[in-house]
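*Asks:* Using only what follows, build the 3D model:
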Amino acid sequence: LAAKMEFTRIGRLLQALLLFCYVLATSGIDWQPIKVLTLTLMILCGAVLFFFLFLIYAAISFFTLQGLEFMNIFTDGAREFGRYPFSIYGKQVLRILTYVIPMAWFQYYPFLFIIGWLEQPLWAFAPLLCLPFGIPALLFWRFGLSKYVSTGS
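*Replies:* Sure thing, here's the model as predicted:
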């Protein structure tokens, strides 16, 4: 277990927390309770969505012995996508990140609400729309478990 410890991730976490606190204090956003709720939902639903992505990643391993490097597009790639507003990638990519892999529901649309570009209060709950992605992820995991056969060694 300790052989896979990456202490550089602790540095990334500390850097992210410091930057997060700095941006919250200096953003000039009027932090109303609904915006605080939206930010909390963004963090929680984002973590849940990534759990579902890693669950799919794990379920695929039931069916192949090959490396699953293409899944890095969705896990590591999502981190890279999140560095810029999704709208710069074009409408097609925004649609994929909204309806296929619903990252825009917990990142892009709620952020637009927080900064005031979207004014409808319902946008505050947009992060919850990524949660139904868990249904196919869990079904795929269960399907993989049902097909799993041990080597017996």
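*Asks:* switch to C-alpha atoms for all contacts and neighbour counts from now on
*Replies:* Noted.
*Asks:* Next up, the contacts around Ile56.
*Replies:* Shown in contact with Ile56 (C-alpha atoms under 8 Å, 6 or more residues apart in numbering): 137-138, 140-141.
*Asks:* let me redo that: Leu68
*Replies:* Counting by C-alpha under 8 Å, 6+ apart, Leu68 has contacts 57, 60-61.
*Asks:* List just the nearest of the contacts of Ile56 to Thr98.
*Replies:* Taking C-alpha to C-alpha as the measure, Thr98 sits nearest to Ala137 out of the contacts of Ile56, at 16.2 Å.
*Asks:* Nearest residue to the middle of this protein?
*Replies:* Gly46 (3.9 Å; C-alpha atoms, centre = their mean).
*Asks:* Now name the helix or strand holding that one.
*Replies:* Assigned by DSSP states H and E, Gly46 belongs to helix 33-60.
*Asks:* this one next, for a side-by-side:
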Amino acid sequence: MNHLRLFLRLVAASLRGQLRYPASALLLTVSQFLATGIEVVAIWALFDRFGSVQGWRIGEVALFYALVHTMFALADALGRGFDVLGTEFLRTGHFDRLLLRPRPLALQLMAHEVRLSRLGRLLQALAVLVFASLAVPIAWTPATVALALFCVAGGVALFLGILVLQGTLAFWTVESLEIANVFTYGGVEAGQYPMAVYARWFRRLLTFVVPLACVAYYPGLAILGRADPLGAPGWLGWISPLAGFAFLALSFMAWRVGVRHYASTGS
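*Replies:* Below is the predicted model of the structure:
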């Protein structure tokens, strides 16, 4: 069985396990939808009060919001295994079981628990995307659709890379450090607004350290057909999502160092 087929079977098994309790799965999904919906209400209240923020309208900000939350919803669903690596695998010694299986560790962890509840965040992001398309409006040509899919894929790679780094730190700390949430949930909060509204040092952090601007802001400008107020060239948005894949590759390099450091529980 090839890796992709095995991954899909493991994902299907995880989803079937959650659907054994359909009421619970539904309530968790709805709660995710409503929890992220509060953020939408906050953004709407901001623009309803002030009209625009440094020249940005609510429809444009809605596009950035939809892109970032779509990326994170997919990455969060796939990265659960890395998120709980320390408590569910390293501390208990169950990581040894993964090492004995003739399949990639990353594949096993990504398929460990694909959380169905993240569908609530994804649906809410897609609803905001529809709103953005009508409010701006956005001309969805084959090129812009392809760019949107490309930037979402790069964003999923970026957020998954952050979760991989969080899991890597657990080889030394056992407990997953909460500092990773600064770049996951904090990154989602920052990425749902245009980078142009932030201070220079913060823009540089989200461009060159954690390249969130590369997977959301610059592609979003290209989709909107809007020039960057900061002066970046228009073609940048068409290639910048590659930074997300580069970040994921670097994260897995660090991951391999962590795996070599692992010495089991000794029990």
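*Asks:* In ChimeraX, select just the buried ones from the contacts of Leu68 of the first structure.
*Replies:* Applying 16 or more other C-alpha atoms under 10 Å to the contacts of Leu68 of the first structure, the buried members can be selected in ChimeraX as follows:
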select :57,60
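*Asks:* mean offset of the next helix-or-strand element following the helix holding Gly46 of the first structure relative to the second structure (after superposition)
*Replies:* With elements assigned by DSSP H and E, the helix or strand that comes after helix 33-60 of the first structure is helix 76-81. Per the superposition on the second structure, helix 76-81 of the first structure and its aligned residues are separated by 0.7 Å on average (mean C-alpha distance after the TM-score superposition for the first structure).
*Asks:* In the second structure, point out the residues matching helix 76-81 of the first structure.
*Replies:* Aligned using TM-score structural alignment, helix 76-81 of the first structure spans residues 185-190 in the second structure.
*Asks:* mind listing what's buried in that stretch?
*Replies:* Applying 16+ other C-alpha under 10 Å to stretch 185-190 of the second structure flags 187-188, 190 as buried.
*Asks:* And for stretch 139-156 of the second structure?
*Replies:* 144, 147-148, 150-156.
*Asks:* and it, which stretch of the first structure?
*Replies:* Residue span in the first structure matched to stretch 139-156 of the second structure, by TM-score structural alignment: 30-47.
*Asks:* Please give the centre-to-centre distance between that stretch and its chain.
*Replies:* Taking C-alpha atoms, centre = their mean, to the nearest Å, one finds the center of stretch 30-47 of the first structure at 14 Å from the center of the full chain.
*Asks:* now do stretch 42-55 of the first structure
*Replies:* 5 Å.
*Asks:* That one vs the second structure, average distance?
*Replies:* Relative to the second structure, stretch 42-55 of the first structure is 0.9 Å off (mean C-alpha distance after the TM-score superposition for the first structure).
*Asks:* contacts for that stretch?
*Replies:* Here stretch 42-55 of the first structure makes contact (C-alpha under 8 Å, 6+ apart) with 74-75, 103, 106-107, 110, 127-128, 130-131, 133-134, 137-138, 141.
*Asks:* Drop anything exposed from those.
*Replies:* Using 16+ other C-alpha under 10 Å as the burial test, those include 74, 103, 106-107, 110, 127-128, 130-131, 133-134, 137, 141 as buried.
*Asks:* Helices - which of those residues land there?
*Replies:* Counting by DSSP state H, the part of these found in helices is 110, 134, 137, 141.
*Asks:* now, among the residues you listed, which is nearest to Val23 of the first structure?
*Replies:* Pro110 (16.4 Å).
*Asks:* Contact partners for that closest one?
*Replies:* Each residue near Pro110 of the first structure by C-alpha under 8 Å, 6+ apart is listed here: 38-39, 42, 123-127.
*Asks:* For the contacts of stretch 42-55 of the first structure, work out which two are farthest apart.
*Replies:* Maximum distance among the contacts of stretch 42-55 of the first structure (C-alpha to C-alpha): 28.9 Å, for Pro110 and Trp141.
*Asks:* Which residue, other than its chain neighbours, is closest to Leu107 of the second structure?
*Replies:* Nearest residue to Leu107 of the second structure in three dimensions, chain neighbours excluded: Phe7, at 6.5 Å (C-alpha to C-alpha, 6 or more residues apart in numbering).
*Asks:* And Cys214 of the second structure, by the same measure?
*Replies:* Cys214 of the second structure sits nearest to Ser240 (C-alpha to C-alpha, 6+ apart), 4.8 Å away.
*Asks:* Now do the same for that neighbour: its match in the first structure.
*Replies:* Structural alignment (TM-score structural alignment) places Ser240 of the second structure against Ala126 in the first structure.
*Asks:* Over to Pro211 of the second structure?
*Replies:* So, by TM-score structural alignment, Pro211 of the second structure is matched to Pro102.
*Asks:* For Gly11 of the first structure, see how far away its match is.
*Replies:* 28 Å (C-alpha to C-alpha, to the nearest Å).
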